[in-house]
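**Q** What follows is a predicted protein model with its sequence.
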Amino acid sequence: MRTPQVWSNFWHFIAFGFGSGLAKKAPGTWGTLAGLAVLPLLYLLPLWAGITTIAFASLFGVWLCGRVAKDLGVHDHGGIVWDEMVGIWMTLILLPHTWIWWVLGFVLFRALDILKPWPISVLDRRLGGGLGIMLDDMLAGAIAATLLYILWQAELPFFNGLS
């Protein structure tokens, strides 16, 4: 495995979440936090443009993560966190833009990404390259988004007050 050139290689810098993936402990969590830092920029866009941007970031991520993994000579280097950034954007784009939904989204997305329940685990085991790196986090983001959106729309007393 080669050493990432995060500070001298533009593609490594992006794939490593602007450096957040260099964290010694829990780089995926730090990458997710970096994704949260970018999220307000997506909220400035109309919803359709935010969703389009996330779709583009997902497709770009397949290429980016595959390229950087190949550069490093490893399937899925723990420091590659572009996938976590896209996953948290997917989780939160349709939810209210409040801190409590960010916390709920962060916790649920990270739990799904770390625990990798079925069908996330199947994608993680069976797919390689950039597609494999991206898809398990995208699925975790889609599942987290769906569950949280259902809670929001259910108008349960506790969750209804969180909007």
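**A** Thanks, I have it. It should be emphasised that the depicted structure is a prediction, and the values quoted were computed from it without experimental measurement. Numbering: from 1, shown residues only.

**Q** Please make it C-alpha for all contacts and neighbour counts, starting now.
**A** Noted.

**Q** Please list all residues in contact with Leu44.
**A** Under the criterion of CA atoms under 8 Å, 6 or more residues apart in numbering, Leu44 has no neighbours.

**Q** sorry, that was for Ile93
**A** 42-43, 47, 50-51.

**Q** Filter these down to the buried ones.
**A** 42, 50-51 (16 or more other CA atoms under 10 Å).

**Q** try this one side by side with the last:
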Amino acid sequence: MNKPDLSNPWHLLAFGFGSGLAPKAPGTFGTLAAIPFYLLLQYLSLPLYLLVVVVASVVGITICGRTSKDLGVHDHGGIVWDEFCGFWVTMIAAPTGWLWVAIGFILFRMFDIWKPWPIDLVDREMDGGSGIMVDDLIAGVYALICLQLLAYFFH
């Protein structure tokens, strides 16, 4: 296995600007690093926010795939661009405020770690950048649904 090179733009993005280099729980640190970007993105109109998330996710397939290939390992734990995108999916049309950011964070991490069906299947069966990205995007959709239900009933 090769080491990530943060001077390489693909690696820099894949490793969440270095957040994926955390010695423990890199996915959690990657998701935390996604929050400041979300705080900037939340002011976009919904269509523009969705466009950014779709572009980041589609480009993420290449980002994660190239970095994974460079490192010689399928889904290196430090690759966290998928957590960035999954969290941003979770936060689509989320109510404003730190409480909702925290709830979104917890829900996304819960689904990303727990991996209920079909996340576990995608995680096992898909290869390359798509395999790295898609399971987190599905976790983001599950967390989005839960967040929106909570917002509907309690906001």
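**A** Yes, it's here. Computed from a prediction, not measured in an experiment: that's the story for all the values here.

**Q** what's the closest of the buried ones among the contacts of Ile93 of structure 1 to Ala34 of structure 1?
**A** Distance from Ala34 of structure 1 was checked for each of the buried ones among the contacts of Ile93 of structure 1 by CA to CA. The minimum falls on Leu42, at 13.4 Å.

**Q** Report the separation between the closest one and Gly73 of structure 1.
**A** Distance, Leu42 of structure 1 to Gly73 of structure 1, by CA to CA, to the nearest Å: 33 Å.

**Q** quick revisit: format the contacts of Ile93 of structure 1 as CSV; extra columns: secondary structure and distance to Ser121 of structure 1.
**A** Below are the contacts of Ile93 of structure 1 laid out as CSV (DSSP: H, G, I helix; E, B strand; the rest coil; distance: CA to CA, whole Å):
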residue, secondary structure, distance to Ser121 of structure 1
Leu42, helix, 29
Tyr43, helix, 30
Leu47, helix, 30
Gly50, helix, 28
Ile51, helix, 25
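
**Q** For those residues, which two are the farthest from each other?
**A** Tyr43 and Ile51 (10.1 Å).

**Q** Can you show me the helices along structure 2?
**A** Taking DSSP state H to define them, one finds helices in structure 2 at 9-14, 26-41, 46-71, 81-90, 98-114, 119-125, 128-154.

**Q** Format these as TSV; extra columns: distance to Asn2 of structure 2.
**A** Converted to TSV, those look like this (distance: least, CA to CA, whole Å):
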stretch	distance to Asn2 of structure 2
helix 9-14	12
helix 26-41	18
helix 46-71	4
helix 81-90	18
helix 98-114	25
helix 119-125	22
helix 128-154	17
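
**Q** winner for burial among the ones you listed?
**A** helix 81-90 (a mean of 30; mean count of other CA atoms under 10 Å).

**Q** now for it, which elements pack on it?
**A** The contact analysis (3 or more CA pairs under 8 Å, 6 or more residues apart in numbering; DSSP states H and E) places helix 81-90 of structure 2 against helix 9-14, helix 26-41, helix 46-71, helix 98-114, helix 128-154.
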